[in-house]
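A.B. asks: okay, sequence plus prediction incoming.
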Amino acid sequence: MDTNRLSDTLAKALNQQMTNEAHNAQIYLAYAAWASSKGYDGIANFMFRHSSEERNHMMKFLEYILKRGATVTVAEIPHPGPNPSNVNDCFEKVFQSEVENTKSIYDIVNLSLEEKDWATWNFMQWFVKEQTEEETMALDLLSKIKIAGGAAAKDDALYALDNDMGKTPDDATLAQDTSVQNP
């Protein structure tokens, strides 16, 4: 008896997203190693934590595919690309990676809507919110490096930024979670 409740198209898209999440984990891991090698231990710690978070996202997709009775396809993870040239470049690359991931998430949401696969649509809503947090976090990083001087940031500003990054929480405050009392 066939217990698969995912279309071939959705199963393929979910498997691809699982690989995307693994790729994002590798990107954060590579940037963490790069930051650590440059002496930016606070930035490295932040990036290591986000690498772990991306691996957790990968596992959510893997479990969902299995629980829907479809086949998980573990594919090769693309190379994370070249190391950043500086902290500003690192944060720009993080932002770009998150934007690309958001587009992929939205494609799956649209596909599940078209197919009227409400279980997958519902599952993906967690990722829609998560990507809003991830993009907000990446924009916050870009704002911090801009204040520090961007690509031309001086060592004292980068030292302060690195210290701040070691204490930066993993979650960003979203617009929908703010109020007049809690801006």
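C.D. replies: Alright, I've got the coordinates.
A.B. asks: okay, CA-based contacts and neighbour counts for the rest of this
C.D. replies: Will do.
A.B. asks: all strands of the protein, in order?
C.D. replies: Counting by DSSP state E, the chain forms no strands at all.
A.B. asks: okay, now the one to match up with it:
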Amino acid sequence: MVSKKTYEERRVSSISPKTAELLIAQIGHELYNHNLYKTFANYFAVKGLHKLEEYYTLRAGEELEHHTWIVDRLNYADVSYKYPAIPEVDAEIKDEEDTFLQTLDKEIETTELIYNIVNTAKEEKDWETVYWLQETLVNEQTEEEHISRKFLKTAKQDTDWIAKEEYILDSYNESSGEDE
């Protein structure tokens, strides 16, 4: 038997209110990540490492895409929302390698936030959203953490940054199917 509460909630939206609240917050997180990666792109542009500028610009574009996936999902499910405030980027960059450490840490944080949304959707028995999250954001985060770990290792190598940026951009483009 379907509860009265379920009927009332689902007549408004197919996403549970708790899950919707977390997805709306995630919009802000994805946009913050976009701004963080654009900040890193600027750092490398000023340093004259334009392939790393391009790499971080591409990474920023992915964050914007994740934001769009969430917005599209919320719209599809008839969730009414306001965009969350996006905090100012407050990252201090110590050196080139530090951007890669901060990137990995940010991706780990993002993964944990998404896992929390999945767990909440499961608790709410919001199976449609659980499936959507696993097929989109969970799979994407697995890839993003892997790439971030891989390129942090590259950043730590004892070689010049021209060689590192060449390898990082080429590997990234190859893994994402982008052309140079």
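C.D. replies: Yes, it's here. Being a predicted model, the structure only gives us computed values, none of them experimental.
A.B. asks: TM-score for these two?
C.D. replies: The pair, once superposed, lands on a TM-score of 0.86 when counted by TM-score structural alignment, normalised by the length of the second structure; 166 aligned residues with a CA RMSD of 1.8 Å.
A.B. asks: center of the first structure - which residue?
C.D. replies: The structure's the first structure has its C-alpha centroid closest to Glu98; by CA atoms, centre = their mean the separation is 5.2 Å.
A.B. asks: quick check: the lengthiest helix in the second structure aligns to which part of the first structure?
C.D. replies: With residue count as the measure and DSSP state H as the assignment, the second structure has helix 17-47 as its longest helix. On the basis of TM-score structural alignment, helix 17-47 of the second structure is assigned to residues 8-38 in the first structure.
A.B. asks: before we move on, what about stretch 60-67 of the second structure?
C.D. replies: Per TM-score structural alignment, the counterpart of stretch 60-67 of the second structure in the first structure is residues 51-58.
A.B. asks: what about that stretch, how far off from the second structure?
C.D. replies: On superposition with the second structure, the average gap between stretch 51-58 of the first structure and its aligned counterparts reaches 0.5 Å (mean CA distance after the TM-score superposition for the first structure).
A.B. asks: how about that stretch: buried residues?
C.D. replies: By neighbour count, and taking 16 or more other CA atoms under 10 Å as the criterion, the buried residues in stretch 51-58 of the first structure are Ser51, Ser52, Glu53, Glu54, Arg55, His57, Met58.
A.B. asks: quick one: map Thr132 of the first structure onto the second structure.
C.D. replies: In the superposition onto the second structure, Thr132 of the first structure corresponds to Thr142 when matched by TM-score structural alignment.
A.B. asks: quick check: its match vs Tyr81 of the second structure, distance?
C.D. replies: Look at Thr142 of the second structure and Tyr81 of the second structure: by CA to CA, to the nearest Å, they are 28 Å apart.
A.B. asks: first-to-last residue distance for stretch 65-79 of the first structure?
C.D. replies: In terms of CA to CA, the two terminal residues of stretch 65-79 of the first structure are separated by 24 Å.
A.B. asks: off-centre distance for that stretch?
C.D. replies: The gap between where stretch 65-79 of the first structure is centred and where its chain is centred comes out at 18 Å by CA atoms, centre = their mean, to the nearest Å.
A.B. asks: TSV for the buried residues of stretch 51-58 of the first structure, including distance to Leu10 of the first structure?
C.D. replies: Output for those, formatted as TSV (distance: CA to CA, whole Å):
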residue	distance to Leu10 of the first structure
Ser51	25
Ser52	25
Glu53	23
Glu54	21
Arg55	21
His57	17
Met58	16
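A.B. asks: which residue ranges of the second structure form helices?
C.D. replies: For the second structure, applying DSSP H gives helices covering 4-12, 17-47, 50-76, 96-123, 127-133, 139-155, 161-176.
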